[in-house]
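[1] what would the 3D arrangement of this be:
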Amino acid sequence: MTTQNGPAAAPAGGGADPVLERLKGLHPKVIDLSLDRLHRLLAALDHPERRLPPVVHVAGTNGKGSTVAFLRAMLEAAGLRVHVYTSPHLVRFHERIRLAGRLIDDDRLAALLEECEIANGGAPITFFEVTTAAAFLAFAREPADVVLLETGLGGRLDATNVVERPAVTAITRISYDHRQFLGDTLAAIAGEKAGILKPGVPAVIAPQPAEEAWRTLAARAEAVGAPLVQWGVEPRGDGFVYESGRRRLELPMPGLLGAHQIGNAGVALAVLDQLPFAVGEEAVRRGLAGVEWPARLQRLTRGPLAEGLPVGWELWLDGGHNDSAGEALAVQAAAWEAAEPGRPLLLVYGMLASKEPREFLAPLAPHVQAMRTVAIPGEDASLPAEGTAAAARACGIPDTETAESVAAALAGLVERHAAAGRAPARVLICGSLYLAGTVLAENG
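    Sure thing, here's the model as predicted:
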């Protein structure tokens, strides 16, 4: 079962686990986009969402998590205290809530969830709504300089959209995702994301790959009176240039791998320029260099999965799962090929049934020499391994077979390629954040 933006079965750890299990049974629907239930609960909790530090509200299809990671890294490099709410988690639920730089501890999380449970009084409410209320309670009670708030799904009816006046809003790249909830066109999806824009609140919008998405976002900003922030980035040598109406910075490449991360870093920089405190260039540089965001083109160098590969092989992990993510990975694959022409790229791939595997795989297919498909462990909503293999074959990926597990998939790829005496390979595990979470847990 999959709850809104998170694996239902992933453990919270410690005392929060039993409370999380009880909360999953409060509402019969897995996802039910509405704000009425959360408004009722927040009123019973004396409106913690109205007692927060300045809020940066981030929506989008691709890149919002990376944008939040860049923001957190740069703000903390400047010595500021930062609360963060993101989803989904990869291994443990408490990854979603950071209090002034630290992941929330299990005892505090359990106490907050129980407080929300009591205030809710057994009324219907979704898992994501009640855990969002718990995050707001935590943020309202712990001093900080800023709150970074990532939407879970969409924007207009997302549980995070109860914050009436954030300091800044940001919308990253719009692509196809969650069509059953957000619509079948980029204009419709953009319209839902644009629901976070607020009158008089500066809006930072990333360049959009489709004109219809940009037009929808710009029209909504004009309609509500949200001033659009002007900014831009440009690759330059081994770095990039950021420029806005406030400053121009020549910066090194960000610490997150991939050409697309320049755009996400640009969104974060434009947000910084709108906040009521200054973040200087030195903090920007240190933050960009030191940023961490697991399962976004993350190289795994330790643990049983990585250490089980032959000498010279590389293991990479990425949680992207839609067409834009496939395009970004294809760009990186081309860069790898240019740097090391003889190293083959092999995939281990699993995806949820709600996604479109051919859209993700089509850009990657020309770069892949072999692939093993898996069902995502513990996920009833996973595509069967044979279904993802059929999609891969339809995209023209050679040597595609199914495997019972990630470990078995890796073993099969090693056996096939090492036995043939081929060059050390690069293996990319991809297709879902749910699969990425399983891999991180299995790899320790």
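[2] going forward, measure contacts and count neighbours with C-alpha atoms only.
    Will do.
[3] please tell me how far stretch 282-289 is from the chain's geometric centre.
    Relative to the chain's own centre, stretch 282-289 is displaced by 21 Å; criterion: CA atoms, centre = their mean, to the nearest Å.
[4] what comes up buried for it?
    For stretch 282-289, burial by neighbour count (16 or more other CA atoms under 10 Å) applies to Ala283, Val284, Arg285, Arg286, Gly287, Leu288, Ala289.
[5] quick one: contacts of it?
    70, 72-78, 251-255, 265 (CA atoms under 8 Å, 6 or more residues apart in numbering).
[6] in a strand, Arg372, correct?
    Yes - with DSSP: H, G, I helix; E, B strand; the rest coil as the criterion, Arg372 is part of a strand.
[7] my guess is it meets Leu347, correct?
    Yes - if you go by CA atoms under 8 Å, Arg372 and Leu347 touch, sitting 6.3 Å apart.
[8] let's compare: structure for the following, please.
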Amino acid sequence: MGTVETYRQLELNLGDDWQFTPSKHSRVGMLKEILSWIGHPERRLSVIHIVGSNGKGSTGVMISKVLVSAGYRVGHFSTPAILTDREVVTINGQMISEKEVMYHYKRIMVEIKNHGGDDKTLTKFEMWTLIALCHFAKQEVQFAILEAGVGGTGDATNVIESPLVVAITKISDDHSEFLGHNLLKIAENVAGAIKPGSLVVNYPGQDIEVFKILHEKAEQVDATWNPYDKPKITLVRSSPEGLVLNVDQLEGLKLSLTGAYQANNLSTVLQIVTILKNRRISIPDVAVAEALAHVKITGRMEFDSKNNILYDAAHNPNGITSLVATIRSWHLPFKPTVILGLVKGKNTSEMLDELLPYVSTIIAVTPDSKNAMSADELAAKIVLTSDVDVEIADDSTAAVSLARQVRESSKALIVVTGSVYTLRAIEKEGI
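    Got it, this is the predicted structure:
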């Protein structure tokens, strides 16, 4: 059997769902043991560990792009994938090859089987975390950016014992069913990523009680809280094409990511840059400006100007709030048409309450996930709470067809949102 067939079989075996699988006990210890069997590749990496609820993808892509522009070899692990699983492991923007995936997978599985395990021992997220660490070590990257999946304490990426930087994005009540049923419990879980000797940067505007928990954890483990001033960022202009910002003394900085909330994620990124510079790591300002002007994120406030479509994997109330705030700031002539698919257990009512007043039509779809809410169920919820027009798409092809019909009769923006799994289904068809 050739490499391609073997890799395809691997994708089939691991399945399509990146959802966190709850466990009564943390599996991080088991993962560390597996890493010890293969020579501790994670200990050869300078890791920037990104944890939090919202903004991990934006923060990770921006700091990766900045470091690449500054001339470094950078590994980046970011989930979930949209079109192919190999998207989650990149070096300088290039996906890991099928051959390289199979090399690391077989090496990991040999050790697991030698110690009594089998191909069901690891979840999909855990396996890809180990593949990423092995690949980055083998390729001798100068920095490895790891985005946590869920929380901090029990997340597979928490196998990193000595991260160079722990970057904490906005913490919200996402994944409360796994991490605790209030914001402070979630913050305590996320704080588990803060390690002795690490440098910690924090999202500006973090809830004050959350901030206290994070700061206290840093003091407890002798981590260094960012001692430098946060950048002063002023939003000059926001449009579907991106932002124009004044940052400290730098005026007219262009950020190709759209959404005013990206200014806060940018603050986190620039804090990391400042810390690295003070560690005598060369990052010229021109490299920062060049990177930010050309950074793109698949499926996160990704604007297709040719077809007037916005793809955004807003998957919780905070994400929808940010999406709505951004759309409102553009002062569009028409309310957008939204292709919407939601995953169960995501505060659906709160998300709909936030979104529905600002859209003209909802095209309900079933996301590409085993935890998906059906299009029929979603449509029923909308009809009961709103007078927004609702269409039901039996599949992604039907959703695309309906969206094309809308575009023929209106210049309204089309928004695809609700979950990365919604984007996956739609992106496969193309609008």
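[9] hmm, back to that, in helices, which of the buried residues of stretch 282-289 of the first structure appear?
    Ala283, Val284, Arg285, Arg286, Gly287, Leu288, Ala289 (DSSP state H).
[10] trace the fifth one over to the second structure, please.
    Right, the one you point to is Gly287 of the first structure. Structural correspondence for Gly287 of the first structure with respect to the second structure (TM-score structural alignment): Ala291.
[11] and what of Ala77 of the first structure?
    By TM-score structural alignment, Ala77 of the first structure lines up with Ser69.
[12] what's the answer for Phe127 of the first structure, then?
    So, by TM-score structural alignment, Phe127 of the first structure is matched to Lys124.
[13] just give the nearest non-adjacent residue to that match, would you?
    Spatial nearest neighbour of Lys124 of the second structure, excluding adjacent residues (CA to CA, 6 or more residues apart in numbering): Leu14 at 5.4 Å.
[14] same check on Leu45 of the first structure?
    Ala119 (6.6 Å).
[15] which SS state does that neighbour fall under?
    Here Ala119 of the first structure takes the helix state, with states given by three-state DSSP.
[16] could you verify my assumption that it touches Ala44?
    Yes - with contact defined as CA under 8 Å, Ala119 of the first structure reaches Ala44; the gap is 5.9 Å.
[17] count of neighbours near Glu76 of the first structure?
    19 (other CA atoms under 10 Å).
[18] and it, what element?
    helix 64-77 (DSSP states H and E).
[19] matching residues in the second structure for stretch 161-174 of the first structure?
    Aligning stretch 161-174 of the first structure against the second structure (TM-score structural alignment) gives residues 158-171.
[20] ok, of the buried residues of stretch 282-289 of the first structure, which one's closest to Pro357 of the first structure?
    Within those, the smallest distance to Pro357 of the first structure is 31.9 Å, found for Leu288 (CA to CA).
[21] from Gly258 of the first structure, how far off is the closest one?
    13 Å (CA to CA, to the nearest Å).
[22] please apply the same query to His178 of the first structure.
    Taking CA to CA, one finds His178 of the first structure at 24 Å from Gly258 of the first structure.
[23] so what does Val348 of the first structure match up with in the second structure?
    With TM-score structural alignment as the criterion, Val348 of the first structure lines up with Ile339 in the second structure.
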